[in-house]
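S.K.: kindly return the folded structure for what I paste below:
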Amino acid sequence: MKAVDEPADGEAASLGPGFMLWQTTNGWQRAIRAALQPTGLTYVQIVLMAGLKDKLAEGPPVSQAALAHALGADPMMTSQVLRTLETGGLIKRERNQADTRSRLLALTADGAAKLAAALPLIAAVDTEFFDVLGRREERFLKAMRRLWRKQRLPGLASEPSAPPPKPVPAKKKRPGGRKTAPAG
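M.R.: Below is the predicted model of the structure:
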C-alpha cells in the first residue's frame, strides 16, 4: 500500500508544486461552494465582508482601496463584488466627503447576520479538508503565508498611497496662437 504522499496507480503525474496547488485548490473550492450554496454567498463575498468587519473593528472609516489592500485583493474585483453586496443589502458604500473618488464601507445588519451564518460553514470545510495534514497543518499554513506575502499583487507591498492629484486642465489656444489660462 502506497503512502498518502505518493502518487497512486493511474494518477496523473505531478507537474510540480504548482500543479499540486492547483489540484488541491480545485478540491477545496468545490467543498466551499457546496457548503456555502445555502447562504447564496460566494467565498470571495465572505472574505470581503469578514475583512470589512475586521477593519471596522480597528476603527472606521474603511475605504474600498484600504480593504482591497488589506486583503491583497485586486481593487477592480473588490469594487465589483462590493457593488453586488451593496445591491443585496449586505453592505453600504458611500462617497467619502473628503475625497469623492473614494467609497467608504459599512456592513449592514443583514450582512453581519449572513456573515455570522457563513463563517462556521467555512471553518467546518477547512477542518475536514485540512485534517489530512494532522500536526503538519501549522507548518503548511506558515509556508502558504510566506508564498502569499511574496506573491501579493504588484504595488500592494506598502500601504495605499494618497490618490493622485486631479489633472490640471491644459491651456487652451486662442485664435491667433496665444494661450489662455486654464479654466476653473
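
S.K.: hey, let's count contacts and neighbours off CA atoms from now on
M.R.: Will do.

S.K.: which elements pack onto the lengthiest strand in the chain?
M.R.: When the chain is parsed with DSSP state E, its longest strand is strand 99-107. For strand 99-107, the packing partners by 3 or more C-alpha pairs under 8 Å, 6 or more residues apart in numbering; DSSP states H and E come out as helix 43-58, strand 62-63, helix 64-71, strand 91-96.

S.K.: put together CSV for these, with distance to residue 82 and mean neighbour count on each row.
M.R.: Listed next are the helices and strands packed on strand 99-107 as CSV, based on distance: least, C-alpha to C-alpha, whole Å; neighbours: other C-alpha atoms under 10 Å:
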stretch, distance to residue 82, mean neighbour count
helix 43-58, 8, 17
strand 62-63, 11, 20
helix 64-71, 8, 19
strand 91-96, 7, 16
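
S.K.: rebuild those as TSV, extending it with distance to residue 148.
M.R.: Shown next, in TSV, are those (distance: least, C-alpha to C-alpha, whole Å):
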stretch	distance to residue 148
helix 43-58	15
strand 62-63	23
helix 64-71	11
strand 91-96	27
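
S.K.: one more sequence to fold, the one below, so I can look at both together:
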Amino acid sequence: MTKVFRSQYADNHQESTGFLFAKVYNDWHAKVKNTLKDVDLTHPQFIILSSLGALELQRDLISQVNLATFSDMDVTTVSQVLKLLLKKGLIERREHPKDSRTKVIFLTDSGREHMNRALPLVEEIDQTYFGQLGEQVTDFNQLLIKLEEMNG
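M.R.: Okay, the predicted model is just below:
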C-alpha cells in the first residue's frame, strides 16, 4: 500500500495555521478545564455564567437567545447547559414580565459566587498563558478581534 497524505503541509505542519491554532487552543483549554474542576464547573458552564454576569451589567432581562448570541454558542447547547446550571442551583428561570413565551435567566447568589470564584482563576490562566507573548499579546488580541468581526 502506498502511503498518501494529501496535505499541502505534509513537509512542515508548522505552516498550517489551523493545526497550530488547534494545538494551542487544546493546551490552553486543558488548563482551563482542570482549573474549573476546583469550582465544580465545566468550561461551557463557566462561559454561560460569565456571559450572564457580563450581560447583567448591560440589561435587566436576559433571555436564552441573548445568552447564545453573546457567548456565540448555539441555542441548543445553551439550553442544555442552562438545565444543568438550574439543577445545580446556579441560575433561575422566570417568566418574562411582558412576554409569557419567553423565559428570563438570572444568576442565583450561589451562581454569582461560583462565577466570581472562577473568573480570577481563568483570567490568571489567560494572563500566564498568553502573557508569554509579552507586548505582542495586544497584537494577538487585535488579530482575534479582527477574525471575530470578519466571521461573526
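
S.K.: superposed, how do the two chains score by TM?
M.R.: Laid over one another, the chains give 0.85 as their TM-score (TM-score structural alignment, normalised by the length of the second structure), with 141 aligned residues with a C-alpha RMSD of 1.5 Å.

S.K.: mean per-residue distance, the helix or strand just after the longest strand of the first structure versus the second structure.
M.R.: Counting by DSSP states H and E, the next helix or strand C-terminal to strand 99-107 of the first structure is helix 109-130. Superposed on the second structure, helix 109-130 of the first structure shows a mean distance to its aligned partners of 0.7 Å (mean C-alpha distance after the TM-score superposition for the first structure).

S.K.: run a quick neighbour tally on the counterpart of residue 120 of the second structure in the first structure.
M.R.: Using TM-score structural alignment, the partner of residue 120 of the second structure in the first structure is residue 120. The tally of other residues near residue 120 of the first structure (other C-alpha atoms under 10 Å) stands at 12.

S.K.: cool, and residue 80 of the second structure?
M.R.: 13.

S.K.: confirm it sits in a helix?
M.R.: Yes. Applying DSSP: H, G, I helix; E, B strand; the rest coil, one finds residue 80 of the second structure inside a helix.

S.K.: tell me how far it lies from residue 93 of the second structure.
M.R.: Using C-alpha to C-alpha, to the nearest Å, we find residue 80 of the second structure at a distance of 13 Å from residue 93 of the second structure.

S.K.: mutual contacts of those two, please.
M.R.: Jointly contacting residue 80 of the second structure and residue 93 under the rule C-alpha atoms under 8 Å, 6 or more residues apart in numbering is no residue at all.

S.K.: follow-up on the earlier one: for residue 60 of the first structure, see how far away the match of residue 120 of the second structure is.
M.R.: 26 Å.

S.K.: spatially central residue for the second structure, please.
M.R.: Of all residues in the second structure, the one closest to the mean position by C-alpha atoms, centre = their mean is residue 47, 4.0 Å from it.

S.K.: for that residue, which non-adjacent residue is spatially closest?
M.R.: Setting aside the residues directly before and after it, residue 47 of the second structure is nearest to residue 71 in space (C-alpha to C-alpha, 6 or more residues apart in numbering), at 6.9 Å.

S.K.: surely that neighbour touches residue 51?
M.R.: Yes. Proximity of residue 71 of the second structure to residue 51 meets the contact threshold set by C-alpha atoms under 8 Å, at 6.2 Å.

S.K.: so the longest strand of the first structure versus strand 91-96, what angle?
M.R.: 160 degrees (axes from the mean of the first three to the mean of the last three C-alpha atoms, to 10 degrees).

S.K.: among the helices and strands packed on strand 99-107 of the first structure, which is nearest residue 106 of the first structure?
M.R.: Ranking those by proximity to residue 106 of the first structure (C-alpha to C-alpha) places strand 91-96 first, at 5.0 Å.

S.K.: and the contacts of the closest one?
M.R.: Residues outside strand 91-96 of the first structure that contact it (C-alpha under 8 Å, 6+ apart): 49, 82, 85-86, 101-108, 111.
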